[in-house]
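Chemist: Predicted model, plus sequence, below.
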Amino acid sequence: MTVSQEKDRVLIFDTTLRDGEQSPGASMTLEEKIQVAELLDEMGVDIIEAGFPAASNGDFEAVSEIAKRVKRATVAGLARAASRDIDRAGEAVKHAERGRIHTFISTSPLHMKYKLQMEPETVYEKIIESVSRARSLVDDVEWSPEDGTRTDHDFLCRCVEAAINAGATTINIPDTVGYMVPEEYQALFAMVKERVPNSDKAVFSVHCHDDLGLAVANSLAGVAGGARQIECTINGLGERAGNAALEEIVMAIRTRGDRLSYETSINPQYLMRASKLVSAVSAFPVQYNKAIVGKNAFAHESGIHQDGMLKNAETYEIMRPEDVGVKSTSLVMGKHSGRHAFREKLVELGYELGENALEDAFRRFKDLADKKKHIFDEDIDALVEDEVSAASEVVKVIALTVIAGTGGPQKAIITLDMDGHHVTKEESGDGPVDATFNAIKALMPHEATLSLYQVHAVTEGTDAQADVSVRLEEDGKMVTGRSADTDTMVASARAYVSALNKLVTRREKSAPHAVGV
């Protein structure tokens, strides 16, 4: 690798197991932490901050065990500027192939006065003392001025110079409270690197929180200002509004290489897998519209978008889903979908409809989509099968009104299309289904016996379509009608009429001159 290429390499420091786990409710077991660490190592993370060893025996054990198992990545343990913390971190990472102690102390006027209750000179001395102690235990020491972005610039430069002189090999200037805007953060790094005389002896790092939604933008701006390490977490997990999301940083660099002339060691095909694992072990769901790894990141429902995607994926996708470990683009069927996408979905499901049948099916699909939030493949199966069945029927359900409840007799008013004429009938019954079937029987008299009435949900949820099957038996022969609708009573009426239509067809075949049912 050439010197220029080396300068363009950006190290990925993952702190999911430390800063990410500090999210309220996101605690992980030892086994879960090991599982995440091994995946991070496999995907190419350069530094894994495995925990805060002095915080608890559990954290110490996790860092120690991860240090023993990780093969490629550097394993870091966090420590405050206190001898006990630093010694504990050194003990935890001593078995790592590459161990790092990451020590920190607050440097902003606000933090020094109210949090530490220490004078700046005392803080300055603590920096030299803590970094020197850490360097006596490991060769790789990172130092961070907590709330560094709100620190006086003169004092910040003085502290950075002292930390490097004491042995720090990485200097992280964190935007602890997510206060920065990109131009400001970039200028901060440029200023520190220019003013600190020994800045060339350390790698500079960014660590951004997302309180204003700028963590990823700020991280990339810091790199533009001279930083060559980015601290981030899977899914942006972290305290308050979270940290910069690793997957967004990696794919921004990869996708916009024309403007971001850097590279990372991350294999992006692990990103979705890592996202799902961290979501599962932390019990923090990933929002549907989350960049890169959200459920909708490669999903399209708008008819205009779907049409473009079917013609050329680059019309609406700036990266390939398989590049981040997603199997394929998803054309989500919903009320915004167009004919092109609907036709493609039918082909995918194995249906080939003529233009008229396609138009009828598409119309019913749109009607269904207005009633249901989510349209599943099973919904479309039921819809098309219902359409194909209805196409050959002589009698069709036009309208149905049902009056039901505990306060009186149940009634049904149904309108049927019979040979092009609309006829309506009202009947009562023992329940809404019985009333509906009685009204249909009054319009289509028959002696068939109802041997089966069955309802099941096509998909899950309260807005699921009801798939109704009706079986009628006459003279030892049986016919079955089936229909699906989000309204169970409408599906029941259509299924019953469908079965009766089949009885009519069967009678006409066996007795050509018979009239009626």
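Modeler: Thanks, I have the structure now. Just so you know, these numbers come straight off a predicted model, no measurement behind them.
Chemist: Please count neighbours and contacts with C-alpha atoms only from this point.
Modeler: OK.
Chemist: Could I get the full set of strands for the stretch 401-517 of the chain?
Modeler: With DSSP state E, counting those that start in this stretch applied, the stretch 401-517 of the chain shows strands at 410-418, 421-429, 449-457, 466-474, 477-485, listed in chain order.
Chemist: Take this one as well and set it beside the first:
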Amino acid sequence: MTTYSPDSSADSFSSVRAITTPSGPRREGQPSWNTQRNSAMPVSRYRSFAAEVENISLPDRTWPDKVATVAPGWCAVDLRDGNQALIDPMSPERKRRMFDLLVRMGYKEIEVGFPSASQTDFDFVREIIEQGAIPDDVTIQVLTQCRPELIERTFEACNGAPRVIVHFYNSTSILQRRVVFRADREAVKKIATDGAKLCVEEAKKYPGTLWRFEYSPESYTGTELEYAVEVCNAVAEIVQP
């Protein structure tokens, strides 16, 4: 039996079909931070799903009748979340080839790693920044827990990047509050708000980068709905999206 090694080929991501990087105009009304371009795909050839199904008129409902008519902002997470799911994680060389491919495919937001938790990820983020591999209109995304030393390490890794999304998180579920943190709701919310404040402070140290923030209450499905909303609103007040 022949065992295939992804690193054995000259270019694991080469294809006989050329990649056409989206280069169409930006959508009218698109926010300034969203640099995504229209695709070259012939979308006019296809009917929408809404046009294919029977129209059911139920005037008392609201959101089910709404139709998505434009593409969302795509963020590729192959290099962090996807890589984490692999039995054999990608080598730095494969990650670099994958990053370059995602740029060629037109992704404008690319999650590149967890630099505060992995020296390999830290080095990879520094490599693509120092070697000028990140186009000015591409935003890299990094993940960090709401711990001061990890947040500071994350900003250190991203120094010099044109655009960065710092995705910070902490656990908020009932079980983790009780077993892991042994803390009440206010104390766990403070972990989130302290993390948000530090992110804002750290961003001021690197004025050459356009910073954006994303927050997640980890284990959201095990968290009381009203409490999850309370924590997210408290964070939003600090980062002021």
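Modeler: Nice, I can see it. Since we're looking at a predicted model, the values are computed, not measured.
Chemist: May I have the TM-score of the superposed chains?
Modeler: These two chains, once laid on top of each other, score a TM-score of 0.64 by TM-score structural alignment, normalised by the length of structure 2; 169 aligned residues with a C-alpha RMSD of 2.3 Å.
Chemist: ok so, going back, mind putting the strands of the stretch 401-517 of structure 1 into a markdown table with mean neighbour count?
Modeler: Written out in a markdown table, the entries for these read as follows (neighbours: other C-alpha atoms under 10 Å):
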| stretch | mean neighbour count |
| --- | --- |
| strand 410-418 | 21 |
| strand 421-429 | 16 |
| strand 449-457 | 14 |
| strand 466-474 | 21 |
| strand 477-485 | 22 |
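Chemist: how about the ones you listed, which one is nearest D8 of structure 1?
Modeler: Across these, D8 of structure 1 has its closest neighbour in strand 449-457 (55.9 Å, C-alpha to C-alpha).
Chemist: now the strands: where do they sit in the stretch 251-400 of structure 1?
Modeler: If DSSP E, counting those that start in this stretch is used as the criterion, the strands of the stretch 251-400 of structure 1 fall at 299-300, 330-331, 395-403.
Chemist: out of those strands, deepest packed?
Modeler: For the strands of the stretch 251-400 of structure 1, ranked by mean neighbour count under the definition mean count of other C-alpha atoms under 10 Å, the leader is strand 299-300 at a mean of 22.
Chemist: Report the aligned residue range of structure 2 for that strand.
Modeler: The counterpart of strand 299-300 of structure 1 in structure 2, counting by TM-score structural alignment, does not exist; no residue aligns.
Chemist: quick one: what's aligned to A236 of structure 2 in structure 1?
Modeler: For A236 of structure 2, the aligned position in structure 1 is I164, judged by TM-score structural alignment.
Chemist: what about the one helix or strand its match maps to, how far off from structure 2?
Modeler: Using DSSP states H and E, I164 of structure 1 falls within helix 153-166. Following the fit onto structure 2, the mean deviation recorded for helix 153-166 of structure 1 is 0.9 Å by mean C-alpha distance after the TM-score superposition for structure 1.
Chemist: From the contact counts, what lies against that helix?
Modeler: The helices and strands touching helix 153-166 of structure 1, judged by 3 or more C-alpha pairs under 8 Å, 6 or more residues apart in numbering; DSSP states H and E, are helix 120-137, helix 182-195.
Chemist: Tell me which residue of structure 2 matches up with E129 of structure 1.
Modeler: In structure 2, the residue paired with E129 of structure 1 is D194, using TM-score structural alignment.
Chemist: residues in contact with its match?
Modeler: With contacts defined as C-alpha atoms under 8 Å, 6 or more residues apart in numbering, the neighbours of D194 of structure 2 are C146.
Chemist: Report the secondary structure state of T144 of structure 2.
Modeler: For T144 of structure 2, the secondary-structure state derived from DSSP: H, G, I helix; E, B strand; the rest coil is strand.
Chemist: how about it, what's its match in structure 1?
Modeler: Applying TM-score structural alignment, one finds that T144 of structure 2 aligns to A79 in structure 1.
Chemist: Also T120 of structure 2?
Modeler: For T120 of structure 2, the aligned residue in structure 1 is G58 (criterion: TM-score structural alignment).
Chemist: List the contacts of the closest residue to that match other than its chain neighbours.
Modeler: By the measure of C-alpha to C-alpha, 6 or more residues apart in numbering, the closest residue to G58 of structure 1 outside its immediate chain neighbours is L30, 7.5 Å from it. Residues in contact with L30 of structure 1, defined by C-alpha under 8 Å, 6+ apart, are 58, 61-62.
Chemist: which residue lines up with L30 of structure 1 in structure 2?
Modeler: In structure 2, the residue matched to L30 of structure 1 (TM-score structural alignment) is P92.
Chemist: re the thing from before, just the buried ones from the contacts of L30 of structure 1?
Modeler: Using 16 or more other C-alpha atoms under 10 Å as the burial test, the contacts of L30 of structure 1 include A62 as buried.
Chemist: Which of the contacts of L30 of structure 1 remain contacts when I look at structure 2?
Modeler: Among the contacts of L30 of structure 1, the contacts conserved in structure 2 (both residues aligned by TM-score structural alignment, their matches' C-alpha atoms under 8 Å) are 58, 62.
Chemist: would you list every one of the strands in structure 2?
Modeler: Using DSSP state E, the strands of structure 2 run over 75-76, 109-113, 139-145, 163-171, 210-218.
Chemist: Reformat those into TSV and put mean neighbour count next to each item.
Modeler: Listed next are those as TSV, based on neighbours: other C-alpha under 10 Å:
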stretch	mean neighbour count
strand 75-76	18
strand 109-113	25
strand 139-145	25
strand 163-171	22
strand 210-218	18
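Chemist: To A85 of structure 2, which of those strands lies closest?
Modeler: strand 109-113 (12.9 Å).
Chemist: quick check: angle from that closest one to strand 163-171?
Modeler: Computed by axes from the mean of the first three to the mean of the last three C-alpha atoms, to 10 degrees, the angle separating strand 109-113 of structure 2 from strand 163-171 equals 60 degrees.
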